[in-house]
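Novice: sharing a model prediction with you, sequence too.
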Amino acid sequence: MFHSRIFPVARVALATYLLDNLEPMRNAAEVLGGPEAARRVSALTHELSEPVPLTSRIGRALEWLEGLLTLERVHDFDTVEAERFALLDPDDPVVVEICALTDGFNDALMALRVEAPSIFRTRAKAA
C-alpha cells in the first residue's frame, strides 16, 4: 500500500481522471463557461499532471473548476456562467454528461483535499 506522503495517490488519481476525460471536461467547461473556461481546463490538466509541487494556485484553479461544474456562479447574472447556463436546454444530453463528469471530479477532488489540504482555501473536513 502506498502512503500519500511518499506517493501522492489522490493527486495521481485526479490527474488521471482529468487526462482520461480531457475532451468531455473541455466540452463541459465550454458549455458552462465559454472558450476561456475550456482553455483553463486544458492548462490545469497539464499542470496537475506535471511532476511539480502542488501550490495554492493549483488549489484555486481546482476550486474554480469545481465551482464551474457545480454551477456556483450561475446566480450572479453578471457572469459568463449565468449567461451560458440560461441558454442550456435541460433535456440536452450534455447535461447528463456534465453531471457524471462533475461526480467523478468531485470524488477525486475530495480525496486530494484530504491528501493536500494546505493548497485549498476551503479546507477538507474531518470524516
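Specialist: Looks like it came in fine. Numbering: from 1, shown residues only.

Novice: rest of the way, CA atoms for contacts and neighbours
Specialist: Will do.

Novice: from residue 106, how far out is residue 63?
Specialist: Distance from residue 63 to residue 106, counting by C-alpha to C-alpha, to the nearest Å: 10 Å.

Novice: one more to weigh against that first structure:
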Amino acid sequence: MFDYLPTEDRDPSLDLARCFFSDHGQDLADAAARLGGACGNARVVSCALQIKTACRMNHRIRRDLVALHRLLSLEDVGDPACLETELFGALHPANPQVETICVLTDMLSNLLTQIDSSLASRAYSEGEGNSAAA
C-alpha cells in the first residue's frame, strides 16, 4: 500500500537524488536531450528508474549522475567526433534553455558533493561498526 522505510534504514544520499529528480527530472531530461540527443535523455530515464527502485545509493547510480554532470558541463564539447559538439553548436546562447542548463549543472554538482559526503559518512559509520564488533 505505502512505500514505507523506517527512518534508520533510509539512505540520505538516495533521498537527495530522489528529491532532485522529483523536482527537476523533466528539466534534466530536456537538457540532456538538448545536449546529448536521445542517448542523453535515455540516461536520465535510466538513472531515474534506478533511483526509484534502489534501496541504497550505489556506484551505478553515482556513475550515471556523474555522466549527466559531464554532459551538462559540456566536457565532451570540442571533440568533432562527438554528437555533443554538434548539438551544442546548434544551441543559441540567448536561448532560455542555456540558463536552465547552467542552473541544473550547478545543482547537479552540489548534489554529487552531498552524495559523496553522505557516502563517506556511511562508510565511516560502517567502519566504526566493524571496529566495535571486532
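Specialist: Perfect, I can see it now. Quantities reported herein were computed from a predicted structural model and do not represent experimental measurements.

Novice: relative to residue 73 of structure 2, how far out is residue 96 of structure 2?
Specialist: Distance from residue 96 of structure 2 to residue 73 of structure 2, by C-alpha to C-alpha: 17 Å.

Novice: can you check residue 125 of structure 2 too?
Specialist: 33 Å.

Novice: more neighbours: which of the two?
Specialist: residue 73 (18 against 12; other C-alpha atoms under 10 Å).

Novice: and that one, what's its match in structure 1?
Specialist: With TM-score structural alignment as the criterion, residue 73 of structure 2 lines up with residue 70 in structure 1.

Novice: same question, residue 63 of structure 2
Specialist: Matched by TM-score structural alignment, residue 63 of structure 2 corresponds to residue 60 in structure 1.

Novice: can you tell me the element that match falls in?
Specialist: helix 56-69 (DSSP states H and E).

Novice: buried residues, that helix. List them.
Specialist: Residues of helix 56-69 of structure 1 classed as buried: 58, 59, 61, 62, 63, 64, 65, 66, 68, 69 (neighbour count, 16 or more other C-alpha atoms under 10 Å).

Novice: what helices and strands are in contact with it?
Specialist: Where contact means 3 or more C-alpha pairs under 8 Å, 6 or more residues apart in numbering; DSSP states H and E, helix 56-69 of structure 1 is packed against helix 22-33, helix 35-49, helix 93-115.

Novice: that one vs structure 2, average offset?
Specialist: Comparison of helix 56-69 of structure 1 with structure 2 after fitting gives an average deviation of 1.2 Å (mean C-alpha distance after the TM-score superposition for structure 1).
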